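Colleague: coords below, sequence missing:
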C-alpha cells in the first residue's frame, strides 16, 4: 500500500532532536578541497554561479519579489545554484556537502474532532534550501493546512517560516525563512539518471532524526504512482525512506539534488521502496511558486480520477472493466456544469483514447485555460460526449 511518508502524526514531545552541528559547516569539507585541480576548478565555477545569482537578485532582476510589474519568470540558472560538480564522490563526501542544504520542518495544525474539542496536531517533514536568502522547497502534503510552520537548520538554528505557494499537482510547496548566507543545494539534471546510479537521501525520518543519511541506487525511472488522487511519474530508490523524509533531498553521486522525496511504499512485507519527484519536473514549478505563489496556467479540471488496472480491482470497485474512472466531481466546477459524474469511465479526450489518469494529465497539459476539450465517457453502458471548458487553477484566499 502506498502512502505519503510525511503524513502528520502526533509527536509526543514535539521535538526534532539530533544533528546538532553534525554537518554545521557551510564550507566544502577539507578532503574535498584537497582533491585534484579539476575539482578546484569545478568548485570555482560553482562560486561564480553563486556570485552571478547574488548580483542578479540584488539588482532586482525580475525575481523574486520584483516591483517592476514584470510577469516573466527568471531562468533557473539565474535563481538556483546549477551547473554543479560532476566528479563521483564518496558517501561521506556527499553527506558532508549536501546535509547543510536539508532542513527539518515541523507544523502545527488546528484539528476539530467530532467528539473532541479543538486541539493542535503536530506534524513533521523535511525541506531543501534553494537560495541563500531562505527559500525552501518541500512537499505540499507536509505543510498543507498548517497554521504554523517551523524550520530547523543543521546548525540548530530555528525559524518560523512563511508559506509562499503550493502546487497540489506536483505535491510541491515553497516556504521562506528570514535568514541569509544559507547553503543552497545544487540542482542536478534528473534526465541523465539511469537505473543503478548511486543516490543518497537526506531528511528528518520520524520527525526526530534530522540529518539522517541513507544511501542506495536508482531502482527504476518513470514509475507512475498515485498519491492523494494525483498520478505522478516518480523516481524509485531503495534508499531507506521513512515518515518525516517527505520534502527532503535525493542527491546523486556528485552531491547534486536530483529529486524531492515524496513517498514510500508501506506494509509488513515491503522494504526498500521509496519514491522521489525528479528535479527536472519541478524546476519551473518552484520558480512559479516563488514569483507568483501558484503555477500560472495550471488547469483545474474540477474532478479527480481513479485508475483501475486489473480485474481484481474492477471487482473490488464493482465496475465491469478496467480503465480510468471519474472518482469525484467538485461542486460548482466547470466539470459539474458539463455533466460529469462520479463513476464515469473516461474513454477518450480530444479523440485520443486514454486508460490512465497520467494519460489524461498529459493530454490536458497541451491545452490552455479557456479552451474546450471533448471527453468521451461511458455511463451505465451508454457512451456520451461531454465538453469541458478548462479553467485556470488559482489558490483560494
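Modeller: Happy to help now that I have it. These numbers come from a predicted model, not from an experiment. Numbers count the residues shown, from 1 in each chain.

Colleague: please make it C-alpha for all contacts and neighbour counts, starting now.
Modeller: Fine.

Colleague: can you tell me the helix or strand for residue 3?
Modeller: strand 2-4 (DSSP states H and E).

Colleague: quick one: buried residues of the helix or strand just after that strand?
Modeller: Sequence order places helix 30-33 as the next helix or strand after strand 2-4, per DSSP H and E. Buried residues in helix 30-33, counted by 16 or more other C-alpha atoms under 10 Å: residue 32.

Colleague: neighbouring contacts of helix 30-33?
Modeller: 39, 40, 93 (C-alpha atoms under 8 Å, 6 or more residues apart in numbering).

Colleague: helices of the stretch 201-350 of the chain, start to end?
Modeller: 283-292, 311-316, 334-338 (DSSP state H, counting those that start in this stretch).

Colleague: switch the ones you listed over to a markdown table; also include mean neighbour count.
Modeller: Listed next are these as a markdown table, based on neighbours: other C-alpha atoms under 10 Å:
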| stretch | mean neighbour count |
| --- | --- |
| helix 283-292 | 20 |
| helix 311-316 | 13 |
| helix 334-338 | 17 |
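
Colleague: make CSV from those and add distance to residue 45 to it.
Modeller: Shown next, in CSV, are the helices of the stretch 201-350 of the chain (distance: least, C-alpha to C-alpha, whole Å):
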stretch, distance to residue 45
helix 283-292, 21
helix 311-316, 53
helix 334-338, 50
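
Colleague: got another one to weigh against that:
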C-alpha cells in the first residue's frame, strides 16, 4: 500500500514539474494564435503558395477582423486570409475603412465561429510592460514576437496626425507585421502594429509603433458589423468623398449639395437601373440627400429588399431612377 501511495505522489510531483517547466511564452502563443490571421492580396485562389503581405486579428466570433488599411491598399477584390494555428484559409472582403487612421474592417466569407480579441477602449498599456504579437514578418506566418512597451502614448510621431498618440514598442515593425494584434500576457488587446520609424543614415533597427486600442474601439463602434461591404449596401454606388469647387466647375454641377457618383460596380443594381458616373444624387425615396454621410446612413437603415427611388441631376436636369433589390 505504501508503495502504491509513493508511486502516486511521485506521478503527481512529476506532472506538476512538467507543467511548471513548460515555457510560459509557448502557452501565450497557443492561447492566442487562433485569434490571428495572415493576409494575401494576390488573387481569390484559396489553394497554392501565397505571399503573406500583412497580418490581422479577429474581433468577433462571426469572422470580423481588423488590419491596417495600407495592407490592403487599393485592392478591391476578395483576398485570402489564413487563420493562425489551424492554417485554414478563407476569402475576406473589406467592409469599411478609415484611411486617415489606417484602419480597415474585414469580414470572412464563412459561417464558422472564431476565437477573438475583445476591444476595450479603456485598456491602457504601462511603460515597461511586456507585450506579445503573432504576425507574418517578411511573409513568415505565425511568427511570435515579444518585447516591452517603450511609451504607452507617444504623441507627435505622425506629422499629419500630430494630435494622435501611438503605442511605442521597443521592437521594430517589419513588412508583413502591419495589422497584427499587440496584446499582454493575459491576451488583452493593447493595440495594432502599424509602422516603424528608421533613421536612413544608420543601418539599424527602427522603432515600432501601434495604433492604440481606444482608436480601434472608436472605429469599430462607429460602423455596424454587417457582412455587406459599402458597395453592396449602396447597391453598387461608389461615391466621390468630397465635391470640390473644381468638380462643380468642370462637371457643370448646379450645387455642391448631394452625392456625386464616382463609378458604378459592373452589373450592380445601380448600374442596371440606368444611373451613370457623375450623376449627382439629391434624393432617395423622397428624402433629401445633402452629403455622403446622409446617404450612407440611409442605406444602412433601409432593408436590402426595398426598391429605391433615386433622384439625380444629370446635365443640370432632374432624372428619376429605380433600383430594384
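Modeller: Thanks, I have the structure now. Nothing here was measured: the structure is a model prediction, and the numbers come from that model.

Colleague: show me what the strand holding residue 3 of the first structure is packed up against.
Modeller: Strand 2-4 of the first structure is packed against strand 212-227, strand 257-265, with contacts defined by 3 or more C-alpha pairs under 8 Å, 6 or more residues apart in numbering; DSSP states H and E.

Colleague: out of the helices of the stretch 201-350 of the first structure, nearest to residue 224 of the first structure?
Modeller: Closest approach to residue 224 of the first structure among the helices of the stretch 201-350 of the first structure (C-alpha to C-alpha): helix 311-316, 17.0 Å.

Colleague: which bit of the second structure covers that closest one?
Modeller: Per TM-score structural alignment, helix 311-316 of the first structure has no counterpart in the second structure.

Colleague: contact partners for the alignment partner in the first structure of residue 38 of the second structure?
Modeller: Mapped onto the first structure by TM-score structural alignment, residue 38 of the second structure lines up with residue 104. Residues near residue 104 of the first structure by C-alpha under 8 Å, 6+ apart: 16, 124-127, 151-153, 203-204, 207, 210-211.

Colleague: just the buried residues of the helix or strand where residue 104 of the first structure lies, please?
Modeller: With elements taken from DSSP H and E, the one containing residue 104 of the first structure is strand 102-111. Neighbour-count burial for strand 102-111 of the first structure, with 16+ other C-alpha under 10 Å as criterion, is recorded at 102, 103, 104, 105, 106, 107, 108, 109.

Colleague: quick check: the gap between the most centrally placed residue in the first structure and residue 54 of the first structure.
Modeller: Closest to where the C-alpha atoms of the first structure average out (C-alpha atoms, centre = their mean) is residue 172, at 3.7 Å. Separation of residue 172 of the first structure from residue 54 of the first structure (C-alpha to C-alpha, to the nearest Å): 24 Å.

Colleague: need the longest helix for the first structure.
Modeller: Counting residues, the longest helix found in the first structure (DSSP state H) is helix 37-58.

Colleague: what is that helix packed up against?
Modeller: Based on contacts counted as 3+ C-alpha pairs under 8 Å, 6+ apart, the elements that helix 37-58 of the first structure packs against are helix 30-33, helix 76-79.

Colleague: which residues does residue 20 of the second structure contact?
Modeller: So residue 20 of the second structure contacts nothing (C-alpha under 8 Å, 6+ apart).

Colleague: burial check on residue 235 of the first structure, number of neighbours?
Modeller: 28 (other C-alpha atoms under 10 Å).

Colleague: buried stuff in the strand holding residue 3 of the first structure?
Modeller: 3, 4.

Colleague: contacts for it?
Modeller: So strand 2-4 of the first structure is contacted by 141, 227, 243, 246, 262, 263, 264, 265, 266 (C-alpha under 8 Å, 6+ apart).
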